[in-house]
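what's the 3D shape of this:
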Amino acid sequence: MAIDTPTTATTDPTTPPRTSAPPAPAQVSAPAPSSATGAPAPLGVRAKLILFVLCAAQFMVALDFSVLNVALPVLGKDLGMSQSALQWGVTAFALPSGGFLLLFGRIGDLFGRRKLFLTGLALFGAASLLATFAWDPASFLTGRALQGLGAAAIVPTGMSLLTTTFPEGPQRDRALAISGTVLSLGFTVGMVLGGVLTDTLGWRSTMGLLALFTLLVLPLAPTLLTESRHPERPRLDIPGAITVTGGLLSLIYALSTAAERGFGNAPVLVTLIAGLALLTAFGAIEARTAQPLVSLPMLRRRTVAWGNLAGLVTFSMMSTVIFALTLYLQEILGLSAFQTGLIFGVVGVAGIVTGSVAPKVIGRFGAQRTLVGSLVLQGVLTASLLGLGTGGWSVWLAVVGVTVACIGHLGAIIAYNVTVTSGVPNSEQGLATGLATSTQQVGLTIGIPLLGVLATTSTDLLSGARTVLAIDSAIVLVAAVLVGVGLRVRRG
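Reported below is the predicted structural model:
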């Protein structure tokens, strides 16, 4: 089943007709693309500026997720944080950013996406300044937590503003491709910038950079973005909001701390069970609520269910590959943090190229077949990294292998975003994008705790890295088969 253009897309029989959706409140009009070529219609100046603002905000959040990693040891010494406490520099951001995504996505649907997007930007900027000038661990971690809360408002509302601004079809596919490229590039650039800024200007510059990005985006957003919300403004599902937010917070906390403490640790086990119990309760509540936070018919859409599974796998497994390769390049081949960052910078360049090509591939083959093919490419090239050794030639295998694997990864990101938002009414775009971005955040959070620990606890680091890569590749390839069958992807 391929989703190419509004005139050729087929619809899941479990979904309502596309004509039932209310008109988008702020669509950017453009000439219809040629049905023969499926080429994206050109974007006007205003549309490009809107896309710039929304993508810049996504880039800023992705940058925040990775820019601090290299700086943590230096930061810890400066603020007097113990080695065991350093992980909270990442976890303090991941908890609210992943835990509140669904809730904030729905609040944006009901009360105004533009309003919540601007609020999130302002909070993110203020929190970045607090982290920049932090005077002790408590003030720094408070800043990181508030950054995560701001990100939880920015990401789903920014994505839903994008999908309601650009009409479904080649124009939206192109916008999502650019957004996906920027997201992946932000994560990669953050790894390079983190080392450079820490070595030259100090760790505080990594947080100061985020504040500068906010000052760039925030003045432009109010003049370009128009308000968008659910036309009927139904009541917020409070019990559902409490259980899903509590469940996600518990689950992310357990998986984030499992790498250090192990899954047998009592607090980890208790929070993991509590998270699963709360998410189960959430499902039961949604089945009985007249105005649920999450529409169960939406979750039964094949595109939403299987698309989000693909997103979870591609994010979690690629983050694990990057983690394992970082250890391999520095601990086994003896490269510096800066040299390792440059290698991943090559990946960023490949990402730019992939982002420009992906819409054409989706237009030719459909989002769902592109999604499955991209997962296969990611899995196969991850398997190629099993040939890594201790010789200098291994650097070139690492560069080629991870670059092509990341091309598949980025193709999967773009295709899965198109898949899970296609055919969804504009009134529910915040929910659909909230689900997608929750999947992204959870995926980025769970991959390293689940598999990365195998590399760090192995007596032979090279053997441990190979084990991680083998399991990683197998999971991606199995997911490709399951998603292909679940979406009933056909030839022709």
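
Please count neighbours and contacts with C-alpha atoms only from this point.
OK.

How about the contacts made by the residue nearest the centre of the chain?
The residue lying closest to the centre of the chain (Cα atoms, centre = their mean) is residue 440, at 3.5 Å. Shown in contact with residue 440 (Cα atoms under 8 Å, 6 or more residues apart in numbering): 311-312, 315.

And the next helix or strand past the strand or helix carrying it?
Applying DSSP states H and E as the criterion places residue 440 in helix 429-447. Downstream of helix 429-447, the next assigned helix or strand under DSSP H and E is helix 453-457.

To check against the first, give me the structure of this:
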Amino acid sequence: MGLATATAPGTVPGRRLTGRLKVVLAVLLVAQFMLAVDFSILNVALPEIGDGLGFSLGGLQWIATSFALCAAGFTLFFGRVGDLVGRKRIFLAGLAVLGAASLAGGLATSPTVLIVARIAQGLATAAVTPAGLSLLTTSFPEGPLREKALGLNGALMSAGFTTGAVLGGVLTDLLSWRWSFFVNVPVALAVLLVAPAVIKESRPVERPRLDLPGALSVTLGLLGIVYGFARAGEHGWTDGSALAGLLGGAVLLAVFCLVERRVPQPLVPLHVLRRRTVAWGNVLGLLAFVTETSLVYLLTLYLQRTLGFSALMAGVSFGVLGLGTVAGGMLAPRVIARGSTLTALVAGGLIQTVFTAVLLLLGDSASWMWLLLPATFFGGVGNMLVIVGFMVTATSGLPDREQGLATGLATMSQQIGITMGTPVMSAIVTATAGGATAATATAGAVLHGVTVAIAVNAALVLLGVLIAALFLRGRRTPTGA
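Next comes the predicted model:
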């Protein structure tokens, strides 16, 4: 199929969505929202799963870690596979695997079956997320339509992470932890029924070869890095396995860079990484997802360990953050249209920095909710301005043949940010709480550890503002389409 046919939706002129494009957008957004929910829906249910299936205390963390390792480690690989076999094809195949894995996880009767199901869910997420984002960017022309689509996508992705925490608590309390898996099945089936009829195939005219040495080195390198961070968050930065994972991952990523310089068709052409928009845009995306998702973890500790909230009440409290991210996603395209992506990145980062820093004032009584709720709302607005700005920056100005790579890089930054934020902040809390774990530390020690980690979080957001201001100055996103 030629390029003109493959990207026909993207040739639609004007600034308004047609009826068919609205259906395409709805299908892709539903799928992305479901994937985001999966990152956090089991967090509240972990103790129930452990009791129900007989997980050891040490083994319980692998329910989340096995999913995160695969979702982050294989994203770039599957992004290129989508370029080879067709993004629509791998999008549908990944959704089918996700639905089957979710059904298997809900029916699991042993820890082994559940972990295998989570690995399959992670692999499916690594396939569907970049493919879905590529289909989104190639279905909408660069400019206002794409900015609007990416704004909605970013809002629902971030809101999905928050919704997962709420939904997991509700389903576990009212029904069973198994419904945290089962809820994916009808959604995946619905998308699989509608998507083939409305989404057109998208792939470069010239199919690139698969850079197997590059794919193996970057995938194993990312697995090592993510494993190292996850292990450090659980056992501290002096843990031998954590250090081995981080060191081994760093070595493999260095090998990947050497491989990419020599192979004729590299997985990540170095000229793409030399683009300021791609390189610095992905750094900003990584920081955006590290900070906001880890803040949810920090505030969960604060609400449950310091204020004594139940898991369900803590999850419901994040509904305000979810509203903020949706509002930010709706606002971002307007900010970009009237200013630039740099405006969204800097303004959003400053808003997020201010309202994250405000949380340093939190005390040890429930009366401080008057501060926490509005701060998380406006912090969510700022974070979503950054996320949409990052998505637009990292995928703009590239030909269709490089969209799979660009969206794969953007998705990888997102997945790694979501994965590594929590263990990094967990290690800070543990270190500043006198070495005690979050479960054994006193309420006062948890509050102190959370406060220090929030300060680090705010500093990372401010670092992102400085990076945008220094390295992306003068970069405007075209708004004509």
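
TM-score for this pair?
Overall, the chain-to-chain superposition scores 0.94 on the TM-score scale (TM-score structural alignment, normalised by the length of the second structure); 465 aligned residues with a Cα RMSD of 1.8 Å.

Among the contacts of residue 440 of the first structure, name the ones in strands.
Counting by DSSP state E, no part of those is found in strands.

how about the residue nearest to the centre of the first structure, what's its partner in the second structure?
Aligned counterpart of residue 440 of the first structure in the second structure: residue 414 (TM-score structural alignment).

how far out from the middle of the chain is the helix holding residue 440 of the first structure?
Distance of helix 429-447 of the first structure from its chain centroid, counting by Cα atoms, centre = their mean, to the nearest Å, is 6 Å.

same check, this time on stretch 370-378 of the first structure
Its chain's C-alpha centre and that of stretch 370-378 of the first structure lie 17 Å apart, by Cα atoms, centre = their mean.

got it, and stretch 129-140 of the second structure?
Distance of stretch 129-140 of the second structure from its chain centroid, counting by Cα atoms, centre = their mean, is 15 Å.

of all the contacts of residue 440 of the first structure, which comes closest to residue 370 of the first structure?
Of all these, residue 370 of the first structure sits closest to residue 311, with 13.0 Å by Cα to Cα.

Just give the nearest non-adjacent residue to residue 191 of the second structure, would you?
residue 27 (6.2 Å; Cα to Cα, 6 or more residues apart in numbering).

tell me the contacts of the aligned residue in the first structure for that neighbour?
By TM-score structural alignment, residue 27 of the second structure lines up with residue 53 in the first structure. Applying Cα under 8 Å, 6+ apart to residue 53 of the first structure gives the contacts 217, 220-221.

buried subset of the residues you listed?
Among those, those buried by neighbour count (16 or more other Cα atoms under 10 Å) are 217, 221.

Just the ones in helices from the contacts of residue 53 of the first structure, please.
In this view, the contacts of residue 53 of the first structure that belong to helices under DSSP state H are 217, 221.

and stretch 341-351 of the first structure, how far from the second structure on average?
With mean Cα distance after the TM-score superposition for the first structure, stretch 341-351 of the first structure departs from the second structure by a mean of 1.6 Å once superposed.

Where does that stretch end up in the second structure?
Aligned by TM-score structural alignment, stretch 341-351 of the first structure falls on residues 315-325 of the second structure.

can you give me how far the matching stretch is from the chain middle?
Relative to the centre of its chain, stretch 315-325 of the second structure is centred 17 Å away, using Cα atoms, centre = their mean.

do the same with stretch 385-401 of the first structure
27 Å.

Would you mark the buried spots in that stretch?
Neighbour count says stretch 385-401 of the first structure has 385-386, 388-389, 394-395, 397-401 buried, by 16+ other Cα under 10 Å.
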